[in-house]
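*Asks:* Got a predicted structure here, sequence first:
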Amino acid sequence: MIALLRRDLALAVRAGGGFGLGLAFFLIVVVLVPFGVGPEAELLTRIAPGILWVAALLAALLSLDRIFALDFEDGSLPLLATSPLPLEGVALVKGIAHWVTTGLPLTLAAPVLGFLLNLAPSAYLWLLLSLALGTPALSMIGTFGAALTVGLRRGGLLMSLLVLPLYIPTLIFGAEAVRRGADGLDPSTSLLMLAGITLGSFALLPFAASLALRVNLR
């Protein structure tokens, strides 16, 4: 599993589809929002939690189709399916690799970009914690969606339609945690829900993804 994780991390860095693309999209969305809604500081402060979470979600979505597509195209996915490592482990490693190359950089960059949206000072810690708890779920759910659509023509659009509804609970609780933190309220309930979604995703979705891969590789 460690060797596969290192391989996926190296491929993601070389291809530039993880670090660069997601961060660039995140930055563009955050920079464009003040142009669209106006420079009023109070308005930006009010909408900043939701905008940051939506931007992070969409940025994570950009690279999902690459999770299994490259392995399918070069023929290494069938080899992984017949390797001693179970397909559940392969799906788990793919989800972790996607989070390290996409979710983690977005989490670290979000407080910096929050400054551009005049995010309340009391919300920065909760923004960091909510993204750290929620983005792994985005990666694992996306891995399941990528397994469902691997090998399909124009599967990226279908995958987006399948994955986005599954992202909604994470988005709601993530933005709510930041919003409550900005208002000086207790965000612990939302953070616990985020942690539960992430733990449930990593406990169940590798098995669902492995079943989808077996069907698509027949």
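*Replies:* The structure has been received and is ready for your questions. Numbering: from 1, shown residues only.

*Asks:* CA atoms for contacts and neighbours, from now on please.
*Replies:* Noted.

*Asks:* now the helices: where do they sit in the chain?
*Replies:* 2-15, 19-37, 41-62, 66-73, 76-81, 87-98, 104-114, 124-149, 155-182, 188-216 (DSSP state H).

*Asks:* possible to save the ones you listed as TSV with mean neighbour count?
*Replies:* Below are those laid out as TSV (neighbours: other Cα atoms under 10 Å):
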stretch	mean neighbour count
helix 2-15	14
helix 19-37	16
helix 41-62	21
helix 66-73	18
helix 76-81	15
helix 87-98	23
helix 104-114	19
helix 124-149	26
helix 155-182	20
helix 188-216	18
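
*Asks:* As a quick check, tell me the outermost residue of the protein.
*Replies:* In the chain, residue 40 marks the outermost C-alpha relative to the chain mean, sitting 29.7 Å out by Cα atoms, centre = their mean.

*Asks:* second one coming, line it up with the first:
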Amino acid sequence: MTMQLSYRRAFSTILKRDLVIAFRHRDDILNPILFFIIVVSLFPLGVGPAANTLMKIAPGVIWVAALLSTLLSLERLFKHDYNDGSLEQLLLMPCPTFVLVLAKITAHWLITGLPLIIIAPFLGVLLNLNQDSYVALMLSLLLGTPVLSLLGAIGVALTVGLKKGGVLLSLLVLPLYIPVLIFATGAIDAASMNLPYNGHLAIIAALFFGSLTLAPFAVGSALKVSTN
């Protein structure tokens, strides 16, 4: 019981710390959100205002924009802590590394993923998204965006020691995002045709629980390698 309390205390401490730091640097919060809005808003200008065309591309546009916005914010997940030396101090704490890693990934999702979920329905209106697809859109984002943060953290941990690791990070992470993108857009398309999409969401949920179970350990090991 005491050990569980210490784990919870360590988790909450790191989570609060990262949230406080993020709110002190509001650009880190606003940039991915503005990028998400701008990317989605450009498509009606590029492909034209035809309602049927926008309706067809809406699921893919929203999800690709969410994916790229998450990727844009990933590098700061461990980079600042690595640069000022606090990452090494965190790894030396008398607490399992996966607890600390999970806290930092949770903070990243709260700062990046949750705002995207809130904004997505309004952008769906802009793209004339089918009315039957909004529930599927919200559920797919709710299950899928944590997977983006969890898998992305692995790439960040592997490249945190590199001075210019942004391009390498993209090459490592983007292939891992493809299954989430396929099943999320498939669920939204199925909902627009009044077809069952529970199977798509079940696969995304399986990806989420699998990533939640394995990714923190992989990130912890990668950070130890990168900081040595």
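*Replies:* The structure has been received and is ready for your questions. All values derive from a computational prediction rather than experimental measurement.

*Asks:* And the residue farthest from the centre of the first structure, how close does it get to residue 33 of the first structure?
*Replies:* Distance, residue 40 of the first structure to residue 33 of the first structure, by Cα to Cα, to the nearest Å: 11 Å.

*Asks:* ok, and the closest non-adjacent residue to the aligned partner of residue 181 of the first structure in the second structure?
*Replies:* By TM-score structural alignment, residue 181 of the first structure lines up with residue 191 in the second structure. Counting by Cα to Cα, 6 or more residues apart in numbering, residue 133 is the residue found nearest to residue 191 of the second structure once chain neighbours are left out, at 5.1 Å.

*Asks:* ditto for residue 65 of the second structure
*Replies:* Residue 65 of the second structure sits nearest to residue 36 (Cα to Cα, 6+ apart), 5.4 Å away.

*Asks:* Does the one you found touch residue 71 like I think?
*Replies:* No - the criterion here is Cα atoms under 8 Å, and residue 36 of the second structure misses it with residue 71 at 11.1 Å.

*Asks:* The residue farthest from the centre of the first structure -> the second structure?
*Replies:* Match for residue 40 of the first structure (TM-score structural alignment): residue 50.

*Asks:* how near is that match to residue 119 of the second structure?
*Replies:* Residue 50 of the second structure sits 22 Å away from residue 119 of the second structure, going by Cα to Cα.

*Asks:* Show me what the residue nearest to residue 65 of the second structure aligns to in the first structure.
*Replies:* The alignment partner of residue 36 of the second structure in the first structure, by TM-score structural alignment, is residue 26.

*Asks:* same check, this time on residue 25 of the second structure
*Replies:* In the first structure, residue 25 of the second structure lands on residue 15 (TM-score structural alignment).

*Asks:* just residue 224 of the second structure next, same as before
*Replies:* Using TM-score structural alignment, the partner of residue 224 of the second structure in the first structure is residue 214.

*Asks:* so what's that match up against?
*Replies:* Contacts for residue 214 of the first structure (Cα atoms under 8 Å, 6 or more residues apart in numbering) come out as residue 81.

*Asks:* give me that answer again for 10 Å
*Replies:* 78, 81, 87, 147-148 (Cα atoms under 10 Å, 6 or more residues apart in numbering).

*Asks:* That's all I had, so thanks and see you.
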